[in-house]
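**Student:** Predicted model, plus sequence, below.
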Amino acid sequence: MKHTQVVVVGADPVGLVTALGLAKAGLDVLVVDTGREASACAPCVHDWSVLPGLDRLGVLEDATQAGFTDPSWCLRVLQTGEHLTFDLGVLAGLTPHPYNLHVEDTALCEVLERHLARHRTKPIERNARLVDLAQDQSGVEIVLETGDGVRRLRTDWVVAADGTSSMVRRLLGLGFRGSTWHDRSVVALVDADFAGRDYAGTTLQVDDRYGAVVHKVDDRRWRYTFDESLTLPEESVGARIPGVLRKVLGSVPFHVLDWHSSRMHQRTSDQYRAGRVLLVGDSAHVANRMIGHSPITAFFDAYRLIEALSAVAGGYADERVLDKYSEGRKRVFLDHALPASAGRKHLISQISDRRQLETELEHYRLASADPEALRELLLFNRELEGDSPLPRGTSSVSVFS
C-alpha cells in the first residue's frame, strides 16, 4: 500500500492552493482529482484580499499573466438609474495589490499545477472516485476507484477540498447544516459589449426582478449571474436566459456561449476537523453563489490550514492547532461570511420597496463619494481572514507563518 504524508481530495483552486502551500513547507503531497467537470461558468474574479496569499505562494505573477487585474467595480441600480463607481486604488498603502484578479478557473488551476510540479509531490491522481475512508490514531486509509481499478492509499492526513457534495464529509458522517434558498442560481457566459453599456469589470446590478452580478472574463466574454424562482421549470432555464439579458442589454447584440444552474445553499459542516481529516472551502461551508464572500473565505481557509498542518507535521506544534483551525474557520463563516453574503444578495435581487432600497443604498452612495467610507466598506473582507491558529511565536516552515 502506497503511503504519503498528505492526500488532498479535490483539484479545484482551493485544493491546489492547499497542496502547493503544504508542498512548499516540505510535505509529501498527493492531489486526488475527483473528476470535477471544468466549466467556463466557474468563478473568474478573485478578491484583492486573497492576492497577498497567492503572492506568498509565488503564483500571483503567473496568474496575472494568465488573466488581468482591474481596480474598478460599480453598483448599477435599475430602479433609480444610478451608476455608483468605486476604485480599489483607495487601498494603496494598505495592501500591495489594490485590485481584483480576473482569471478563469481552468487557467488558474494550470498555473497552480505547474508550480506544484516543481516540488516534492506525486503526479495528480486523475479522475479518481473516493469510495471509502477509514482512519486510526496514526493515519488514514482511502480507497479510490480509477480507470486502472481500485487503489488503496495510506496517508498521515487527508484534506477534503471536494466541494459542496463532498464525499469525504459524507464518509465521515458529518452533517451539513443550514438551509436552501427558494431560488436557483443561473450563470451565463455571454459574448456581448457590456463595457459599451458602462458595466465595470465587476458590476453589482441591483433590481428585485433583474438583479445580477456581472464579471468581465476577457475582452468579449462576460459572466452574468442571476437567480430565479424554483417554481420555474428547470428544463427550460436555457430558453429563459436570452429574455433576461435582453431586458438589461436592450438592442446590444449578445450570444450565450454556455450556462449553468444550481440550487443555492447556506450551510456549514458540523466541524472542519474529524481526527486526521480536515475540511476546507466548499466541503466545509457554502453560501449563495451570487456574491464572493464564500470563495474569499475558502482561500483564507486554505492559507490558515497550510499554517496549522505544516506546523503539526513538522513537529512545531501539537494537534490542538488543528482544532483551533476548525473552530476559528467555522466561526469566521458563521459570523462574517454567511451574513455578509445573505445581506448582499438581499440588496442585489430582493428589495422591491423603494424606501427600503433608499436606506440600503445610502452606505454605498457615501462610499462612492468618500474615500474613507469606501476603505471601511472594502476592508470588511479582511475579517474573512480570521486569526492564525498557531500560538504566537510558534516556529514553522509555512510561507504563511
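**Tutor:** Good, I have the coordinates. These figures come from a predicted structure and were not determined experimentally.
**Student:** From now on I want contacts and neighbour counts done on CA atoms only, so please keep to that.
**Tutor:** OK.
**Student:** what's the helix or strand for the residue lying closest to Gly178 once chain neighbours are set aside?
**Tutor:** For Gly178, ignoring the flanking residues on the chain, the nearest one in space by Cα to Cα, 6 or more residues apart in numbering is Arg267 at 4.2 Å. Per DSSP states H and E, Arg267 falls inside strand 254-269.
**Student:** Can you name the element that comes right after that strand?
**Tutor:** strand 273-274.
**Student:** Who are the packing partners of that following strand?
**Tutor:** In terms of contacts (3 or more Cα pairs under 8 Å, 6 or more residues apart in numbering; DSSP states H and E), strand 273-274 is packed against helix 320-332.
**Student:** please redo it, this time with the cut-off set to 10 Å
**Tutor:** strand 149-160, helix 167-172, helix 320-332 (3 or more Cα pairs under 10 Å, 6 or more residues apart in numbering; DSSP states H and E).
**Student:** The closest residue in space to Arg220 that isn't next to it in sequence: neighbour count?
**Tutor:** Spatial nearest neighbour of Arg220, chain neighbours left out: Asp191 (5.5 Å); criterion: Cα to Cα, 6+ apart. When neighbours are defined as other Cα atoms under 10 Å, Asp191 has 19 of them.
**Student:** adding another structure so you can compare the two:
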Amino acid sequence: MSHHVIVAGGGPAGLLTALGLAQAGIAVTVLEAAQAANTSPRAMVYHWPVLPHLERLGILDDCRRIGFLKQDYGWRFAHTGEMIDWSLECLADEVERPFNLHLGQDKLSDIVFGHLAKMSNVTVRMGRKVVDLVQDAGSVTVTVETVDGERETYEGDYLIGSDGAASVVREKLLKLNFFGVTWPERFIATNIYCDFERHGYRRTTMQVDDEQGAIIVKIDDGRFWRVTFMEDAALPSESIEARIHEKFKTLLPPGESYELVAFSPYRMHQRAADTMQVGRVLLVGDAGHITNPTGGLGLTSGMFDSFAVVETLKRVMLDGAAPGLLKDYSDDRRRKFIELVSPRASQNKLTVFHSAPGKAFDIWTERMREIARNKDLQRGALSFTAGLATQFS
C-alpha cells in the first residue's frame, strides 16, 4: 500500500519532516509559497540533543562542513565587562557529542533540499501557496495557488502544516486560536563582519544589560557574526538601519570596525495553537507555537516537533498504530512548549535584556558564577534542551 504526505512549508521543520518521512519510504510532496529559500538573518544555533537526529538523517557531516561545532558559552555583563564562562565540555562523560552546531537556517535548508532532490519519492514545488484544504476519514486534499494565479490540487494521507508563525494552514484553514502574548519590543537581528574574539567574546555570548543587552553569536570560522538587540517597536521601521549604526557605537567593542551585511527586524511572541492536530492535519514548528529567540529554543523545539511527527506517522502509517497517537503527538508537543520552552525563553529574554544593577542582579550574578564553578550544576543547566524531545515507548 502506497502512502503520501503533503508538507506545507519549506522551512527547516518542514524539510526535516519531509526527509525523515521519505527515508522511511513514504512519498512526500513539499509545497512552499516562496520561490526561493529565505536568506534573512534567522535562527542559527542547534542545541546538542538534536545532533544525533541530524546524523540519523544523514546530514550532520554536511552541516559540520558548512557550519561548525562549539562548546563555549559566555555571560557578559556590559556595565563591568565581566565574562562568566560555561562549557558543554561538562557533558563529555555523558553524551557522545557535547557540542552545539552553528549554521545559518538558510544553509540547513539548502543541505536538506540537496538530499531531497536525490530522492525519487519526493516532489518539491516552490511558489505554491496553500489556499484550501478538505479532509475526510481517509485523505486530505490541498489546493494551492501558483505565482501565476493558477490553482493546483494535491491529495495525500496527511498534511503537515509547517508554514511558519503566520501559518495559513493554522489560521485561515483550520481556524485555530494562537493563544499567548506579543512582546512590546522589536528585535533586530544583524549579520556583521567584526572581530569579537580578539576582545575576549565567546562564540556564543549573552550580553546582559538593560540598555546594551544583546545575543552575540559567531556564524562561521572567520569574522562573521550575528548580533541581535532589542528596541522600542514604536520607532519607525524606515530608519532601522540608521539606528543600527547608532546602536553599534556603544554595543560593539570600543574602536572595533565592522561591516553590516544584513539585518532583519521582527516582533517577538509567546504563543501556541490550541491544538497541533486536527484530523489528518498536524502542525510543526512555528505554525504550532512561537517563542522569542533568546536561547535558541524556537528552532530546537521545532526540530523536535519534526522528529516526533515523523516517528508518529511512521507508527500509524507503516506499523498500524492507532490514530490516537496523533493526538498524543499534539498533546506532548504543546505541553513541552507551554511548560518548558516558553517559560525558559521568556526568562532568558528578561535576563539578557532587562537586567539592571541592583540587589536582585547581584544575587543572580553570583548564582551564575557558582554554576560556572560547579560542573554538576553546569551539567544540569546545559541539559535542559534534552528534555524537549518526545519520548516513545
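**Tutor:** Yep, it's here. On a predicted model such as this, the values are computed, not experimentally measured, just so you know.
**Student:** if we can go back for a sec, looking at structure 2, name the residue matched to the residue nearest to Gly178 of structure 1.
**Tutor:** Counting by TM-score structural alignment, Arg267 of structure 1 lines up with Arg271 in structure 2.
**Student:** surely Asn127 of structure 1 meets Val9?
**Tutor:** No - using Cα atoms under 10 Å, Asn127 of structure 1 is not in contact with Val9; the gap is 11.1 Å.
**Student:** hey, what's in contact with both of those two?
**Tutor:** Residues touching both Asn127 of structure 1 and Val9 (Cα atoms under 10 Å, 6 or more residues apart in numbering) are Val32, Asp33, Thr34.
**Student:** Please, where are all the strands along the stretch 51-200 of structure 2?
**Tutor:** Counting by DSSP state E, counting those that start in this stretch, the stretch 51-200 of structure 2 has strands at residues 68-70, 72-77, 83-87, 100-102, 122-126, 128-135, 140-146, 151-156, 158-161, 178-193.
**Student:** how big is the offset of the first one relative to structure 1?
**Tutor:** After superposition onto structure 1, strand 68-70 of structure 2 sits on average 1.1 Å from its aligned residues (mean Cα distance after the TM-score superposition for structure 1).
**Student:** helix, strand or coil for the spatially closest residue to Ala212 of structure 1 that is not a sequence neighbour?
**Tutor:** Closest residue to Ala212 of structure 1 in three dimensions, ignoring its sequence neighbours and counting by Cα to Cα, 6+ apart: Phe226, at 4.5 Å. Here Phe226 of structure 1 is recorded as strand under DSSP: H, G, I helix; E, B strand; the rest coil.
**Student:** Looking for the alignment partner of Arg280 of structure 2 in structure 1.
**Tutor:** So, by TM-score structural alignment, Arg280 of structure 2 is matched to Arg276.
**Student:** I'd say that match and Val168 touch.
**Tutor:** No - the criterion here is Cα under 10 Å, and Arg276 of structure 1 misses it with Val168 at 11.8 Å.
**Student:** who touches both of the two?
**Tutor:** Common contact partners of Arg276 of structure 1 and Val168 (Cα under 10 Å, 6+ apart): Val158, Val159.
**Student:** More neighbours: the two, which one.
**Tutor:** Shown here are Arg276 of structure 1 and Val168; by other Cα under 10 Å, Val168 has more neighbours (26 against 19).
**Student:** what about the helix ranked longest in structure 2, how far off from structure 1?
**Tutor:** Assignment by DSSP state H gives helix 297-313 as the longest helix of structure 2. With mean Cα distance after the TM-score superposition for structure 1, helix 297-313 of structure 2 departs from structure 1 by a mean of 0.9 Å once superposed.
**Student:** circling back: near the residue nearest to Gly178 of structure 1, how many other residues are there?
**Tutor:** Arg267 of structure 1, neighbours per other Cα under 10 Å, totals 23.
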